[in-house]
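>>> Below: sequence and its predicted model.
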Amino acid sequence: MKPLNEVIAACPPSGIRRFFDIAAEMDDVISLGVGEPDFVTPWRIREAGIYALEHGYTTYTSNAGLPALRMLICSDLQQRYSAEYEWDTECLITTGVSEGLDLALRVLLNPGDEVIVPEPCYVAYEPCVAFAGGTTVRVPTRWEDRFTVDVDVVAAAITPRTKAILIGSPANPTGAVQPRETLQALARLAEKHDLYLISDEIYDRLTYNGSHTCLGAVPEARERTVVLGGFSKAQAMTGWRVGWICAPQAVAELCVRVHQYTMLCAPHVSQLAAVEALTSAETDVSEMVADYDRRRRVFVKGLREIGLECPEPDGAFYAFPSIRSSGLDSETFAERLLKEQGVAVVPGNVFGPSGEGHVRCSYATALPQLETAVDRMAAFLQSL
């Protein structure tokens, strides 16, 4: 038979999921791996979804999404971050942030274009660049710098084929939050070399040591930035599949064009639930963020006490401790910890070369489970 798509065939399976396929076949496993809130979607949001179903809101919406939801998103960005977007021409609703990333890359890239990606980074970035016909150029970030982006390193990676810089802040897997000064410097660099910026801000509400900077609010970045956001993390709505893109009109229009042929629209019921999330669920979000903050401090303190160096992450819900003191590489550490103590973590190297020597631990799980996980990790380290 004729060969299948070579780019897709060459893409390896997710390094995150491999460990959870193993964990699923084991008993008494504490999972610190999947990046999903352990909270159920707040009741008032679920109730809005139930109401929508009961009243027959099961049709398509416009391709760009419900006007009411787009208005609320743009209003929220303006009030929270002073980012100005026109709801009718610069905002669209996507089926999760994953689709938003795919749309942005397909619209921005031509075959052979390069995208600079600071790593460690979310595992989907490089495959999505490849699926859009581009080439990922990885640039390292350093443990010593708390994994903030070194703009000089980014500048040194720019070539005539560079088209865009893709960053996530707050970051998965490190929890790093890029300082406003770094984002401003990246914006000036993009302006100098006529590059686009793609900013994955799905964890924007999950910051603990200062406010989040929306890249679209940085004046130098406004006309060359695609901002991606959604409801999966802060509102605990992973399964509802609602995200959004805010971008300059020319980019947003083409994103809608691809979206209308491939996805048509995000689910109507989910969009109405997202409207409720933005209008009535702020108290729920604040309570969940406060709980993550408590878990963050307790879990990181526990990791340090058992001998694993780990700075407190500034955002998201991941700790990224160094496991170099164990003498094991990341893959071996994660495999043995799972098999010997029943704690599932993700080896840092699946997020890029700079992640080697670390593991990702999600603290989006109940505090007693986190404390038990630390005890088991301590026993594992003592057995080495």
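Happy to help now that I have it.

>>> switch to C-alpha atoms for all contacts and neighbour counts from now on
Fine.

>>> for Leu69, what are its contacts?
The neighbours of Leu69, taking CA atoms under 8 Å, 6 or more residues apart in numbering as the test, are Gln271, Leu272, Ala274, Val275.

>>> helix or strand for the third one, which one?
This means Ala274. Using DSSP states H and E, Ala274 sits within helix 268-280.

>>> Please point out which parts of that helix sit buried.
Within helix 268-280, the residues scored as buried using 16 or more other CA atoms under 10 Å are His268, Val269, Ser270, Gln271, Leu272, Ala273, Ala274, Val275, Glu276, Ala277, Leu278.

>>> Just to check, Gly15 is in contact with Gly348?
No: judged on CA atoms under 8 Å, Gly15 makes no contact with Gly348 at a distance of 9.7 Å.

>>> Those two: who's more crowded?
Gly348 (30 against 16; other CA atoms under 10 Å).

>>> roughly how far apart are the more buried one and Ser383?
22 Å (CA to CA, to the nearest Å).

>>> what's the answer for Ala9, then?
40 Å.

>>> Who are the contact partners of Ser280?
Counting by CA under 8 Å, 6+ apart, Ser280 makes contact with Arg44.

>>> who does the helix or strand Pro368 falls within touch, helix- and strand-wise?
Using DSSP H and E, Pro368 falls within helix 367-383. Packed against helix 367-383 by the contact rule (3 or more CA pairs under 8 Å, 6 or more residues apart in numbering; DSSP states H and E) you find helix 282-305, helix 330-341, strand 343-344.

>>> let's bring in a second one:
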Amino acid sequence: MWLNYPNNPTGAVADVGYFKEVIEFAKSHDIAVMHDACYTEVAYDGYKPLSFLEVSGAMEVGLEFHSLSKSYNMTGWRVGMAVGNADMIEALMVVKSNLDSGIPNAVQYMGIEAMNITDEEIDQRNAVYQSRRDRVVQTLNKIGLEVEPPKASLYVWVRVPNGYTSAEFAELLLEERDVVVTAGNGYGPSGEGYVRLSLTISESDLTEGLRRIEGWEIPLKN
């Protein structure tokens, strides 16, 4: 079972009760749990995302993966790690050792520098993302879209207006306001009815994008 919390694309987060249910399910069905935790250092309003391995029993059933991609703005550099059940780590190493021979030295040195960044600097970075999140949510709410501010991750997950599919609303935003969003159905059937906005664009692009949709009267559709 693959999990990802804080989640991309929805920004959803998991609590202890949820992870306990996952652990019990994994034990009763004899399956492994793989938790992608790459957004745990991107959180807002004082929220601290939970590690799957903090929950009793998790080490018996799974692994947790982390990455420098989101925590240290190293997306695409492919620096990551896995911790958890020893037998699963051993099996993972068999697969990994047959895929490549390791991370290039230059990238390793850059990763070392990144991990020397202080918590205060991470907090400052998150404050930038939180400010962007707040601006996006405020603007979307003003034009009548249903938006909950995410507690973590780099995305805002937005329900589309009644009558629209994800693709139709994404196309409408592009044609009428010259704004690009990601249609939720691209993430699978459960994403239908939503679009995803990213907080990773520049301040100037974000400001311009929000300006384009401010005051927009979304066409009604039966």
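Alright, I've got the coordinates. Small disclaimer: the values here were computed from a predicted structure and weren't measured.

>>> And the TM-score between these chains?
For this chain pair, the superposition-based TM-score is 0.90 by TM-score structural alignment, normalised by the length of structure 2; 219 aligned residues with a CA RMSD of 1.9 Å.

>>> circling back: can you tell me which of the helices and strands packed on helix 367-383 of structure 1 comes nearest to Glu99 of structure 1?
helix 282-305 (23.6 Å; CA to CA).

>>> before we move on, back to that, check the mean deviation of the helix holding Ala274 of structure 1 from structure 2.
Its aligned residues in structure 2 lie a mean 1.8 Å from helix 268-280 of structure 1 after superposition (mean CA distance after the TM-score superposition for structure 1).

>>> all helices for the stretch 101-250 of structure 1, in order.
125-131, 151-156, 180-193, 249-262 (DSSP state H, counting those that start in this stretch).

>>> For Leu215 of structure 1, which of these is the nearest?
Checking the helices of the stretch 101-250 of structure 1 against Leu215 of structure 1 by CA to CA gives helix 180-193 as the closest, at 6.7 Å.

>>> Residues contacting the closest one, please?
149-151, 155, 164-165, 196-197, 213, 215, 218, 220-221.

>>> thinking again about what came up before, could the helices of the stretch 101-250 of structure 1 be laid out in a markdown table, adding mean neighbour count?
Formatted as a markdown table, these follow (neighbours: other CA atoms under 10 Å):
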| stretch | mean neighbour count |
| --- | --- |
| helix 125-131 | 21 |
| helix 151-156 | 14 |
| helix 180-193 | 17 |
| helix 249-262 | 18 |
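
>>> need the ones you listed in CSV with distance to Gly96 of structure 1, can you?
Supplementary listing: the helices of the stretch 101-250 of structure 1 in CSV, determined by distance: least, CA to CA, whole Å:
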stretch, distance to Gly96 of structure 1
helix 125-131, 14
helix 151-156, 28
helix 180-193, 24
helix 249-262, 12
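
>>> right, and those helices - which one's nearest Val298 of structure 1?
It's helix 180-193; of the helices of the stretch 101-250 of structure 1, that one is closest to Val298 of structure 1 (CA to CA) at 27.7 Å.

>>> against structure 2, where does the closest one fall?
Mapping helix 180-193 of structure 1 onto structure 2 (TM-score structural alignment) gives residues 16-29.

>>> Now do the matching stretch: distance to the chain's middle.
Centroid displacement of stretch 16-29 of structure 2 relative to its chain, using CA atoms, centre = their mean, to the nearest Å, is 22 Å.

>>> quick one: that stretch to structure 1 mean distance?
Mean for stretch 16-29 of structure 2 is 1.7 Å (mean CA distance after the TM-score superposition for structure 1).

>>> Give the aligned range of the helix holding Ala274 of structure 1 in structure 2.
Under TM-score structural alignment, the match for helix 268-280 of structure 1 is residues 105-117.

>>> Over to stretch 108-119 of structure 1?
Residues of structure 2 matching stretch 108-119 of structure 1: none, counting by TM-score structural alignment.

>>> Now the terminal residues of that stretch, how far apart.
21 Å.

>>> got it, and stretch 111-123 of structure 2?
19 Å.

>>> same deal with stretch 126-139 of structure 1?
The straight-line separation of the ends of stretch 126-139 of structure 1 (CA to CA) is 12 Å.

>>> what about that stretch, distance to the chain center?
With CA atoms, centre = their mean, you get 16 Å for stretch 126-139 of structure 1.

>>> Stretch 194-208 of structure 2: end-to-end distance?
22 Å.

>>> where's it relative to the chain centroid, distance-wise?
On CA atoms, centre = their mean, the centre of stretch 194-208 of structure 2 falls 14 Å from that of its chain.

>>> next one: stretch 165-184 of structure 2
Here stretch 165-184 of structure 2 is found 20 Å from its chain centre; the criterion is CA atoms, centre = their mean.

>>> Output the residue interval of structure 1 matched by it.
The aligned range for stretch 165-184 of structure 2 is 329-348, by TM-score structural alignment.
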